[in-house]
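> Sharing a model prediction with you, sequence too.
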Amino acid sequence: MSEVSTNQPLGTPAWIDLGVPDLDRAKAFYGALFGWECEERSAASGPYTLCLLRGRRVAALRPVSVSAADVEGESWWHVHVATDDCDGTAEQIAVSGGRVLAPPADVADLGRTAVVADPTGARFSLWQGRALPGCELVNEPCTLVRNDLACPDPGPARRFYAAVFDFTLDGNDDLPDVDFTFLRRPDGHEIGGIFGDPAATASRWQTVFEVADTDELVARALAAGGGTGTPEDAPYGRMAPIVDPFGTAFSVITRPSAAG
């Protein structure tokens, strides 16, 4: 089901947000790209914008003084993974070789979160849902469909995520020439994977959005002021890389089930 109304199991990518230097421009871009509408909210850390599709919350935008691309050379959507105990999971991350970059804190009435990093330096957050379980729509056009970690040295990352979230690690016969490991919850559900990429300049959790028509979405991104690569057919659907007006990189995919 694409509708989510309860907290996801431990380790599941549950929520995404993005810091942008120009909130109005970001709202216009993602509104044109995905048809998202906006709901303005505030928290102790400052104002933010919830992005809605059919009235359901699917992501958030946060104002920042400069984009992450200006500071780090690259910018990515920030993924939050589910936990029923934000404080306890943050402690487990620290003892398993990761770092707690921002301690657990409440986000208004929506949930409790902490910013962390794995041993390879990849940043993500924890999400203990309260009023907001996370993305309320997933796995359908214009919503989150998956997150994958790309890093130059995947070994420490594999051990870390297996230890903290009890993920199993499985190879991928569909991509025999790619260093890719599936991450699966104890119930067997695939939550994403880890790419070993020696050419990667840093470890990053990458976000993929599902779309109804990749080629049409590429044209829409260009018209809205973004950048794109050439759409290509992959084992799991037709994909294309997208860059928003602030340099944030993500991908889109049309899966056969979505196209048909």
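On my side now, so go ahead. As the structure is a prediction and not an experimental result, all values here were calculated from the model.
> Could you use CA atoms for every contact and neighbour count after this?
Fine.
> residues in contact with stretch 37-56?
With CA atoms under 8 Å, 6 or more residues apart in numbering as the contact definition, stretch 37-56 has outside contacts at 27, 31, 35-36, 57-63, 107-108, 135-137.
> for stretch 233-251, same thing?
20-21, 26, 29, 67, 69, 74-77, 174, 206-209, 214, 218, 221, 225-232, 252-256.
> list the buried ones in it?
Across stretch 233-251, burial judged by 16 or more other CA atoms under 10 Å covers 237-251.
> take a look at this one as well, against the first:
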Amino acid sequence: MPDVTTPYAPGTPCWVDLAAPDQKAAIDFYAGLLGWTGEIGPPETGGYAVCQLNGKPVAGIMAAVAMGDQPAPPTVWTTYLASADAEASQRAVESAGGTVLMPVMDVMSLGRMFIAADPTGAVFGVWQPVDFPGAGVVNETGALIWNELNTTDRSAASAFYRAAFGIESTTMEGIEHYYGLQVDGRHVGGMQPMPEQLPADTPSHWLTYFAVADADAAVAKVTASGGSAIMEPFDMIAGRIAMVTDPQGAVFALIHPKAME
């Protein structure tokens, strides 16, 4: 069901957000592409924008600004995995060979979070909800529908996410070299070795997929708005897929899933 009415099980992708040099331009771009509404947030939240679809939180967009002597964050979409205890998850990440990039911090009364990288270098976030559970709508047009780990070392990644979050990886019928990520026996994402179509030096990363009604029309809108297509729309078992960049360089994927036909 598109509206999320129950808590996300630990280990499940529960939120995505984007750091962009021009926050307002990013909000406007995704509003035009996916039908979101959003505005720059108040100073006490650092201006963080919680974008909505049909009145439900769907994704976050923040300004990519340097803090202190730290460089500005890269222009990327970040996948957040749900946790019942951020401190315990941070210890588990470290014990499993991951690297904590930003330690556990409170986000007002909304929840607790940290940012880490798995042993292959893929960066992700962890979210422990308090007042804010995460995405309130998924798996419908304009919303988050899939989170995919593209990795340079599938075996190492599988072992890490199993040890740190209890996420199991299993082969998916009909898709060669593709693995489903499961929490409590339910598919919550995917994993694959780094696609050959990507440049050889592409680092491991989590890729965010948004559902669209027409993949070809959506890619045309992306390019008309100043973005670009990394992979033009193509058909596969799950639907019609494309990989694109927004006008500021953030990579994401679009899919018209067969389930929506």
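Looks like it arrived, so ask away. In this text, all values refer to a predicted model and were calculated from it rather than measured experimentally.
> returning to that earlier point: return a PyMOL selection command for the buried portion of the contacts of stretch 37-56 of structure 1.
Buried members of those, identified by 16+ other CA under 10 Å, are gathered into one PyMOL selection as follows:
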select buried, resi 27+31+36+57+58+59+60+61+62+63+107+135+136+137
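> taking the contacts of stretch 37-56 of structure 1 one by one, which sit in helices?
Mapping the contacts of stretch 37-56 of structure 1 onto helices (DSSP state H) picks out K27, G31.
> returning to that earlier point: of all the buried residues of stretch 233-251 of structure 1, which two lie farthest apart?
Every pair in those was compared (CA to CA); the two farthest apart turn out to be G237 and F246, at 26.6 Å.
> before we move on, back to that, pull out the buried residues from the contacts of stretch 233-251 of structure 1.
20-21, 26, 29, 67, 74-77, 206-209, 214, 218, 221, 226-228, 231, 252-255.
> all helices for the stretch 1-150 of structure 2, in order.
23-34, 86-95 (DSSP state H, counting those that start in this stretch).
> I'd like to know which of these is closest to F160 of structure 2.
Smallest distance to F160 of structure 2 across these (CA to CA): 7.8 Å, for helix 86-95.
> Just give me the residue right at the centre of structure 2.
T79 (3.2 Å; CA atoms, centre = their mean).
> isn't it right next to A19, touching?
No. Proximity of T79 of structure 2 to A19 does not meet the contact threshold set by CA atoms under 8 Å, at 12.0 Å.
> how far does stretch 135-145 of structure 1 sit from the chain's center?
11 Å (CA atoms, centre = their mean, to the nearest Å).
> what does that stretch contact?
Counting contacts by CA under 8 Å, 6+ apart, the residues outside stretch 135-145 of structure 1 that touch it are 2-5, 14-16, 34-35, 53, 56-59, 207-212, 258.
> what's the closest non-adjacent residue to V81 of structure 1?
Nearest-residue entry for V81 of structure 1: P13, 4.3 Å, with adjacent residues in sequence omitted and distances by CA to CA, 6 or more residues apart in numbering.
> The one you found: neighbouring residues, count only.
In terms of burial, P13 of structure 1 registers 26 neighbours under the definition other CA atoms under 10 Å.
> Return the residues in contact with it.
When contacts are counted by CA under 8 Å, 6+ apart, P13 of structure 1 touches V79, H80, V81, A82, R146, N147, I191.
> Mapping onto structure 2, list which of the residues you listed remain contacts.
For those, the contacts that persist in structure 2 are V79, H80, V81, A82, N147, I191, with contact defined as both residues aligned by TM-score structural alignment, their matches' CA atoms under 8 Å.
> Please narrow those to those residing in strands.
Among the kept ones among the contacts of P13 of structure 1, the residues falling in strands (DSSP state E) are V79, H80, V81, A82, N147, I191.
> Let me see the contact set for the residue nearest to the first one when sequence neighbours are not counted.
Excluding its sequence neighbours, the residue lying closest to V79 of structure 1 (CA to CA, 6+ apart) is I16, at 4.6 Å. Neighbouring residues of I16 of structure 1 by CA under 8 Å, 6+ apart: V58, A59, A60, W77, H78, V79, H80, C135.
> Could you rerun that using 7 Å?
Listed by CA atoms under 7 Å, 6 or more residues apart in numbering, the contact set of I16 of structure 1 reads A59, A60, W77, H78, V79, H80.
> Same question for D85 of structure 2.
With contact set as CA under 7 Å, 6+ apart, D85 of structure 2 has these partners: Q128.
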